[in-house]
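>>> Have a look at this prediction, sequence included:
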Amino acid sequence: MLGKVASRVGLSRRGVHLTDVSCPRCGLQDEDSDHIFVTCLWARSIWWNMLVWMRINFPADIISLEEFVSYLHNQPGGKRWKKIVYTVTLATVWRIWKARNEKVFEDRFIPVQTSVELIKEDAFLWLGNRSKLQLTDWIKWKSFDISEVL
């Protein structure tokens, strides 16, 4: 959220000579941290899928990760629900960054749907193994039926 990740624009500002600072996925804009995580069409597609899955409206006008996290934080819901949404948010940011690096360093494009499924798996495992929430049913999780947890 601080914009300190090693984006192409960030590296260029730090004196690293790059021949191209455009996004390796879409090629439409320069790659800064907000583009990586929010404004790239690929990242927006992932967020859209995740928010539809969690039954949260997609905020089309948000252009930074900080705004996006704030938007999610301000959604109505109890403490447990917010913890789940926050964990899914962290898993989404992690998978977007990981997929970006696979594209940059291995020239391997990770499809949106593959990333979405990996995010769901990561969040399920993180919540099930690293929190006091008892997520035990993968089938219910896949449809975001978390009523038993709340």
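Perfect, thanks for sending it.
>>> For the rest of this, base every contact and every neighbour count on C-alpha atoms.
Fine.
>>> and the gap between the spatially most central residue of the chain and M50?
Among the residues of the chain, the smallest C-alpha distance to the mean C-alpha position (Cα atoms, centre = their mean) belongs to T92, namely 2.7 Å. In this structure, T92 lies at 8 Å from M50, with Cα to Cα, to the nearest Å as the measure.
>>> And T114, by the same measure?
Shown here: T114 relative to M50, a distance of 12 Å by Cα to Cα.
>>> out of the two, which sits in the more crowded spot?
Comparing T114 with M50 by neighbour count (other Cα atoms under 10 Å), the higher total belongs to M50, at 21 against 10.
>>> and that one, what is it in contact with?
When the contact criterion is Cα atoms under 8 Å, 6 or more residues apart in numbering, the partners of M50 are V116.
>>> and the comparison structure, right after this:
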Amino acid sequence: MTKQVNILSWRALRDRLPNRWNLTRKGIDIPSLLCPVCSSFPETNFHLFWDCNVASAIWKFVFRWVDIHPPNILDLTDLFNWLDESTSINSFCKTILDSIFGTVIWVIWSFRNEVIFGKRYPRSSELVDKVIHYSFLWYSNRNRKASKCWNNWMQNPLLDFAL
């Protein structure tokens, strides 16, 4: 999963995912530009991964979970630039947050694809649990020498480190 999350994040940050907006820019005829998750706005990367009501709820949870005030961003690149440039967050916490942010992108993209291609409509209520679970697995696999306790991770993954 680690490579898949890295590649998906890389493609999302470069606006290279086959969302509805990008497909129409390539001349592919699709029935609707609207986001398949909320059906309210065109499906751009920014909308799908940050502004959509499902994505927005996940990000609100994530920033409450790690006890950090969310940044004001204009696109996904701004989010990762904010993380890289933040002087108030140490490198251990940045690594954890990078894992969580990548996992959020993965979970939202997977949810979106399940909405479009799945046999049943997925439950958005399960997304936060997936973010917690998959981010723990992803961080643990990327940082094998780091010892993170599952119970601490569920409470706040940054608690063991001073910001």
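Arrived safely. In this text, all values refer to a predicted model and were calculated from it rather than measured experimentally.
>>> Any chance you could compute the TM-score here?
Here the superposed chains carry a TM-score of 0.88, computed using TM-score structural alignment, normalised by the length of structure 1; 147 aligned residues with a Cα RMSD of 1.7 Å.
>>> My guess is the residue nearest to the centre of structure 1 contacts I119. True?
Yes. Using Cα atoms under 8 Å as the test, T92 of structure 1 is close enough to I119 to be in contact (5.7 Å).
>>> intersection of neighbour lists for these two?
Common contacts of T92 of structure 1 and I119 (Cα under 8 Å, 6+ apart): none found.
>>> need the helices for structure 1, in chain order.
Remark: helices of structure 1, listed N- to C-terminal, are 8-13, 33-34, 41-54, 65-73, 79-106, 112-130, 138-142; assignment by DSSP state H.
>>> how about the third one, which residues of structure 2 does it hit?
For helix 41-54 of structure 1, the aligned range in structure 2 is residues 53-66, judged by TM-score structural alignment.
>>> tell me the most buried of the helices of structure 1?
Among these, judged by mean count of other Cα atoms under 10 Å, the one packed with the most neighbours on average is helix 33-34 (a mean of 21).
>>> got the contact list for it?
Contact partners of helix 33-34 of structure 1, identified using Cα under 8 Å, 6+ apart, comprise 3-7, 10, 63-65.
>>> Kindly report the same for stretch 111-127 of structure 1.
Under the contact criterion Cα under 8 Å, 6+ apart, stretch 111-127 of structure 1 has outside partners 42, 45-46, 49-50, 84, 87-88, 91-92, 95-96, 99, 133-135, 138, 141-142.
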